[in-house]
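>>> Predicted structure and sequence below. I'll ask about it afterward.
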Amino acid sequence: MAQTFELEGTLKHLYDTQTFASGFAKREFVVEVPDGKYPQMLKFECVKDKISMLDGVSIGDSVKVAFDIRGSEYKERFYVNLNAWKLTKADGSGGSSASDDGGRHNSSFDSQFDNEPDASDDIPF
């Protein structure tokens, strides 16, 4: 079982949902986290049914993200993903939340390698 992490920051960017031929879907977003003089921009991804968590948030919202760190190797290249499985507005005003963590470790990440790569690169996701 993967270790769970949590952080708070400001939602800076929401990417469009990506759907692949195999039926796998993901949506990425960026959270800015204060870190002294140089804030950090961290990109997360939501997969499958967790994509709907992003429906209740907007750019500029303060959010709290619970996530796992997932790593993989493909053609001798290594990748790290921050797999978000819970997202809430940090100010407590409700927002979208996937409060049950069932399925967060069902490793939909692994199913990314069942997808055909885009013709412009050889990365499987």
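On my side now, so go ahead. Numbering: from 1, shown residues only.
>>> Every contact and neighbour count from this point should use C-alpha atoms.
Will do.
>>> check contacts around the residue positioned nearest the centre of the chain.
Nearest to the mean C-alpha position of the chain, by Cα atoms, centre = their mean, lies residue 45 at 1.7 Å. Residues in contact with residue 45 (Cα atoms under 8 Å, 6 or more residues apart in numbering) are 26, 27, 28, 29, 81, 82, 83, 84.
>>> let's bring in a second one:
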Amino acid sequence: MYTLKGEIKVIGETQNITDSFKKREFVVLDASGQYPQTIMFQAVQDRCDMLNAVKVGDMVEVVFFLRGREWTNPEGVVKYFNSLDAWKINPASEGSSAAPASAENAETFVAEGDDDLPF
């Protein structure tokens, strides 16, 4: 399991993919690094309802699983997909925003030749 703290930016509607499978996507802004990241998660099945307890703008901690799968398209080309499956969404506690460990570490990193590229 992994965790990420950030601000809820988008909460989608529940999508009924099949009669027996539903999902709900949401986006969290992780502003802890030099370049803010917008991370899309999905809640599946009964986990869709946990998004009813949060709203856009809330600071949360998402506990999630990283899932990966392989798929072969009709032309025989193999593709790989990842998903971040939310297991739990907790309100982020005060003072727990994800930030660099210390300003000293950040300055050292920049001094070592940070090229300001986001990739």
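Nice, I can see it. Everything numeric here is computed off the predicted structure, so don't read it as measured data.
>>> returning to that earlier point: just the contacts of residue 45 of structure 1: which are in strands?
Applying DSSP state E to these, the entries found in strands are 26, 27, 28, 29, 81, 82, 83, 84.
>>> Excluding chain neighbours, what is closest to the second one?
The spatial neighbour of residue 27 of structure 1 that comes closest, neighbours along the chain excluded (Cα to Cα, 6 or more residues apart in numbering), is residue 17 at 4.4 Å.
>>> Show me what the one you found aligns to in structure 2.
Per TM-score structural alignment, the equivalent position to residue 17 of structure 1 in structure 2 is residue 14.
>>> same check, this time on residue 74 of structure 1
Using TM-score structural alignment, residue 74 of structure 1 sits opposite residue 71 in structure 2.
>>> Quick check: its match vs residue 82 of structure 2, distance?
Using Cα to Cα, to the nearest Å, residue 71 of structure 2 is found at 11 Å from residue 82 of structure 2.
>>> tell me the helices in structure 2, going along the chain?
103-111 (DSSP state H).
>>> ranges for the strands of it?
Counting by DSSP E, structure 2 has strands at residues 2-11, 15-18, 21-30, 37-44, 59-72, 78-91.
>>> Which among the ones you listed is found nearest to residue 50 of structure 2?
Comparison of those against residue 50 of structure 2 by Cα to Cα identifies strand 78-91 as nearest, at 7.1 Å.
>>> State the distance from the closest residue to the match of residue 74 of structure 1 other than its chain neighbours to residue 58 of structure 2.
Nearest residue to residue 71 of structure 2, sequence neighbours excluded (Cα to Cα, 6+ apart): residue 79, at 5.2 Å. Here residue 79 of structure 2 is placed at a distance of 35 Å from residue 58 of structure 2 (Cα to Cα).
>>> out of these two, which sits in the more crowded spot?
It is residue 58, of residue 79 of structure 2 and residue 58, that has more neighbours when counted by other Cα atoms under 10 Å, with 14 against 10.
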